[in-house]
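K.L.:
please find the sequence and the predicted model below.
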Amino acid sequence: MYKELIDAALEARENAYVPYSGFKVGSAVLMEDDTIFNGCNIENASYGATNCAERTAIFNAVSHGHTKIKALAVVGDIHNFTYPCGICRQVMVEFAENREIPIIIIKNKDEYLVKTMEDILPGAFTKIDLDAEKEVKYV
């Protein structure tokens, strides 16, 4: 399973649109039915409009009707391990099948780390927290 995700993330990295930073990132997500979607980072002259590879891959999957991530892989700098940014972690947890899904942090096709969603975003704020809030009675 990891090899396919790693290959898809590395391939997506090559399509990154990074005219400002030059920092290419690729990502791939394995969804509940074993379909893999990938994405790359896409920069914009208005930096706030830039989209990260992880979110591109997830939004690609969701736009095709898939909402449960089984695993995610990400590659940035091929000489170092590049972890997802904070906003990507929050989007990842929104669609994670559970908090134990593997997050594969890739340096290159032979070197990678496997973490869990809980490892990289402990104590995440999720829809469960919103449901719990509705039950709180204010006096």
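P.N.:
That came through fine.
K.L.:
for the rest of this, base every contact and every neighbour count on C-alpha atoms.
P.N.:
OK.
K.L.:
isn't Glu32 right next to His66, touching?
P.N.:
Yes. Taking CA atoms under 8 Å as the definition, Glu32 is a contact partner of His66 at 7.4 Å.
K.L.:
next, the one to line up against it:
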Amino acid sequence: MNFNHLKNEANKVINPKKYSNYAEGGQVAAALETASGNVYTGICIDTACSLGFCAEHAAAADMLKHGETHIVKMVAVDQDGNYLAPCGRCREFLSQLDDRNDGMIVILGEDKTYLLRELLPFDWKK
């Protein structure tokens, strides 16, 4: 499987900026592809009081805004192009948006993929 299109979409929205003395963002971007083939992106927002959110959350919000919930593939990258695993909060959040999302492919490298359920073992919802 080729996932370069998702990484390219994530790279397009990377744009590190300091918004204020207390907030910055854009160092990490995520792109997810839905079952209908649409791609949604998002960036991270980091704040001094941990009130920000991850790029995966932002991409999911973009998807939800368009009425979709079923994710089939996702990637997150930093400003240096490194692949990043979704944090535990993001894993749980994405799994709750649609029961089928436990089968989404999470890209963690050029030839390194996992299903969300592999990254979220012992799911309390099952």
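P.N.:
Yep, it's here. These figures come from a predicted structure and were not determined experimentally.
K.L.:
Glu32 and His66 of the first structure: which has the busier surroundings?
P.N.:
His66 (18 against 15; other CA atoms under 10 Å).
K.L.:
need the residue closest to the centroid of the second structure.
P.N.:
Note on the second structure: the residue nearest the mean C-alpha position is Glu56, at 2.7 Å, using CA atoms, centre = their mean.
K.L.:
from Val91 of the first structure, how far out is the aligned residue in the first structure for it?
P.N.:
If you follow Glu56 of the second structure across to the first structure using TM-score structural alignment, you land on Glu54. To Val91 of the first structure, Glu54 of the first structure is 9 Å away according to CA to CA, to the nearest Å.
K.L.:
strands of the second structure, start to end?
P.N.:
Under the criterion DSSP state E, strands of the second structure are mapped to 17-18, 23-34, 39-47, 71-78, 105-109, 112-115.
K.L.:
and Glu100 of the first structure, what pairs with it in the second structure?
P.N.:
Counting by TM-score structural alignment, the partner of Glu100 of the first structure is Gly103.
K.L.:
which one is that match nearest to, not counting chain neighbours?
P.N.:
Spatial nearest neighbour of Gly103 of the second structure, chain neighbours left out: Leu115 (5.4 Å); criterion: CA to CA, 6 or more residues apart in numbering.
K.L.:
distance of the one you found from Ala59 of the second structure?
P.N.:
18 Å.
K.L.:
ok, the two, which is more surrounded?
P.N.:
Ala59 (25 against 16).
K.L.:
contacts only, for the more buried one.
P.N.:
For Ala59 of the second structure, the contact set (CA atoms under 8 Å, 6 or more residues apart in numbering) comprises 30-32, 40-43.
K.L.:
what do you get if the cut-off is 6 Å, keeping everything else the same?
P.N.:
Neighbour list for Ala59 of the second structure: 40-42 [criterion: CA atoms under 6 Å, 6 or more residues apart in numbering].
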